[in-house]
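K.L.:
Okay, here's the prediction I keep looking at, along with the sequence it came from:
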Amino acid sequence: MGEWGEALLFGLVVIAFVLGLSSIIMGFIHQPQKDQSALAGKIEFGFFGVAGLVVSAVLTYGLSSI
């Protein structure tokens, strides 16, 4: 019962990784509406995907240093 910090950090790693990976996938399969720019949507999804993967990597490093 004393490992709550590691369990919470692991949960955050999984959430950040899944959101990052799903954003990258959505960048490839996203079909914008007629009034939206296709390139802007791909850039947004790509940015959020890479940011999610970076956050996941930083949290993984934090988890390994505990």
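P.N.:
Structure received.

K.L.:
only C-alpha atoms for contact and neighbour calcs from this point on.
P.N.:
Noted.

K.L.:
for the helix or strand where residue 53 lies, which positions count as buried?
P.N.:
Element membership for residue 53, per DSSP states H and E: helix 38-64. By neighbour count with 16 or more other CA atoms under 10 Å, helix 38-64 contains the buried residues 41-42, 45-53, 55-56, 59-60, 63.

K.L.:
Below is structure B, check it against A:
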Amino acid sequence: MSNWLEPILFGFTLITFVLGISSIIMSFLPTPEGENVMQSKVEYGFFGASAFALFAVFVYALATV
């Protein structure tokens, strides 16, 4: 019970991976007619890419701990 860092890092890693995948998937889904379609796709793509960047940082942190 003394090592709390690895499970916490694993939880953050899992959350960022799921956030990245779901944001990328949502950028490919069709949007309603009344909204700015390109803006929504770019925003979801940006959130997905930034989540994957954080995912890479957390994987590196897990590898070095």
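P.N.:
Thanks, I have it. The structure displayed is predicted, hence computed values, not measured ones.

K.L.:
after superposition, how close is the helix holding residue 53 of structure 1 to structure 2?
P.N.:
For helix 38-64 of structure 1, the mean distance to aligned residues of structure 2 following superposition is 0.4 Å (mean CA distance after the TM-score superposition for structure 1).

K.L.:
cool, stretch 10-17 of structure 1 as well?
P.N.:
Using mean CA distance after the TM-score superposition for structure 1, the mean distance for stretch 10-17 of structure 1 is 0.3 Å.

K.L.:
Distance from that stretch to the middle of the chain?
P.N.:
Stretch 10-17 of structure 1 sits 9 Å away from the centroid of its parent chain (CA atoms, centre = their mean, to the nearest Å).

K.L.:
how far away is residue 24 of structure 2 from residue 33 of structure 2?
P.N.:
Residue 24 of structure 2 sits at a distance of 20 Å from residue 33 of structure 2 (criterion: CA to CA, to the nearest Å).
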